[in-house]
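S.K.: Give me the fold of what follows.
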Amino acid sequence: MSRIFGVSFASVYPHYVTKLERKGRTQAELHEVIVWLTGFDEATLQHHLDAETTFTDFFAQADLNPQVTQITGVICGVRVEEIEDPLMQQIRYLDKLVDELARGKAMDKVLRG
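M.R.: Next up, the predicted model:
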């Protein structure tokens, strides 16, 4: 089991925000991406942040967007579509979406519109 599985989503979240704000994107855009990916509403997302939910529990409670299979490419040197562990793949889906936002990709493209 990977160490990241037991890490709280709330402990990584500020790093996503910092990365995006450094590139001129907003926390609201990050939330839009997370809501799209997980099916959570803003209140549920905030609950997970406040409760310091682990990545394991965060994604266990998510209702992943059916279009996640369209998220492809390399993150941390690995193709996301080839990751065998379902939880690791879900975490990397989120990483990939954050990276695409940070690189200036249009929101409709990031959300596979």
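
S.K.: Every contact and neighbour count from this point should use C-alpha atoms.
M.R.: OK.

S.K.: Identify all contacting residues around the lengthiest helix in the chain.
M.R.: Of all segments of type helix in the chain, defined using DSSP state H, the longest is helix 86-102. Helix 86-102 is contacted by residues 5, 16, 19-20, 23-25, 30, 33-34, 37, 55-56, 59, 68, 71, 73-75, 80-81, 83, 107, 110 when judged by Cα atoms under 8 Å, 6 or more residues apart in numbering.

S.K.: Here is a second sequence; please produce its structure as well for comparison:
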Amino acid sequence: MQKHRIFSTGFARIYPMYVQKAERKGRTQEEVDRVICWLTGYDQAGLRQQVEGGNDIETFFAQAPAMHPNAALIKGVVCGVRVEEVEDPLMRKIRQLDKLVDELAKGKSMDSILRQ
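M.R.: Reported below is the predicted structural model:
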């Protein structure tokens, strides 16, 4: 089975799109970073290294220190796909991150986004 092309897309190419989406709705890069770090377990330095390192999205998630245990609580539809029904584990992680950034851009509170 052929891999989805998003898996080989550089994280440094996707990250600015997340930031732009959030900033267009009045949110900040710091909030985007907080959401990404919450989901993946990266600290700020580790996230910065991933952005600058040129790793693809597959490597970004493979090197993630630890996916947050509450990631399973991320539910809903993003890009017409129900996040909790995505079978491929890597694609599910990507969709979870997409969903968190969508919620941030929609103005949800950080406590709600971080499933607290």
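
S.K.: Would you give the TM-score for this superposition?
M.R.: Here the TM-score for the pair of chains, by TM-score structural alignment, normalised by the length of structure 1, is 0.98; 113 aligned residues with a Cα RMSD of 0.5 Å.

S.K.: if we can go back for a sec, selecting buried members of the contacts of helix 86-102 of structure 1 in ChimeraX, what would you type?
M.R.: Buried residues within the contacts of helix 86-102 of structure 1, by 16 or more other Cα atoms under 10 Å, are selected in ChimeraX with:
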select :5,16,19,20,25,30,33,34,37,55,56,59,68,71,80,81,110
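
S.K.: Identify those among the contacts of helix 86-102 of structure 1 that sit within strands.
M.R.: 74, 75 (DSSP state E).

S.K.: Just tell me the aligned range of the longest helix of structure 1 in structure 2.
M.R.: The alignment of helix 86-102 of structure 1 onto structure 2 (TM-score structural alignment) covers residues 89-105.

S.K.: Centre-most residue in structure 1?
M.R.: With distances taken as Cα atoms, centre = their mean, residue 94 lies nearest the centre of structure 1, 2.3 Å away.

S.K.: can you map out the helices along structure 2?
M.R.: So, for structure 2 - with DSSP H - the helices run 11-24, 29-40, 44-53, 57-62, 89-105, 110-113.

S.K.: What range does the third one cover in structure 1?
M.R.: It refers to helix 44-53 of structure 2. Taking TM-score structural alignment, helix 44-53 of structure 2 hits residues 42-51 over in structure 1.

S.K.: Against structure 2, what's the mean shift for the matching stretch, could you check?
M.R.: The superposed stretch 42-51 of structure 1 is, by mean Cα distance after the TM-score superposition for structure 1, a mean 0.5 Å from where its aligned residues fall in structure 2.

S.K.: List the contacts of that stretch.
M.R.: 9, 10, 31, 35, 58.

S.K.: Check the residues you listed for burial and list the buried ones.
M.R.: The buried subset of these - by 16+ other Cα under 10 Å - is 9, 10, 31, 35, 58.

S.K.: Please tabulate the residues you listed in TSV and include distance to residue 41 of structure 1 as additional columns.
M.R.: Conversion of these to TSV gives the following (distance: Cα to Cα, whole Å):
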residue	distance to residue 41 of structure 1
9	16
10	16
31	9
35	6
58	13
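
S.K.: Nearest to residue 64 of structure 1 among those residues?
M.R.: residue 35 (9.4 Å; Cα to Cα).

S.K.: which ones are touching that closest one?
M.R.: By Cα under 8 Å, 6+ apart, the neighbours of residue 35 of structure 1 are 41, 42, 45.

S.K.: which of the residues you listed are buried?
M.R.: Buried among the contacts of residue 35 of structure 1 (16+ other Cα under 10 Å): residue 45.
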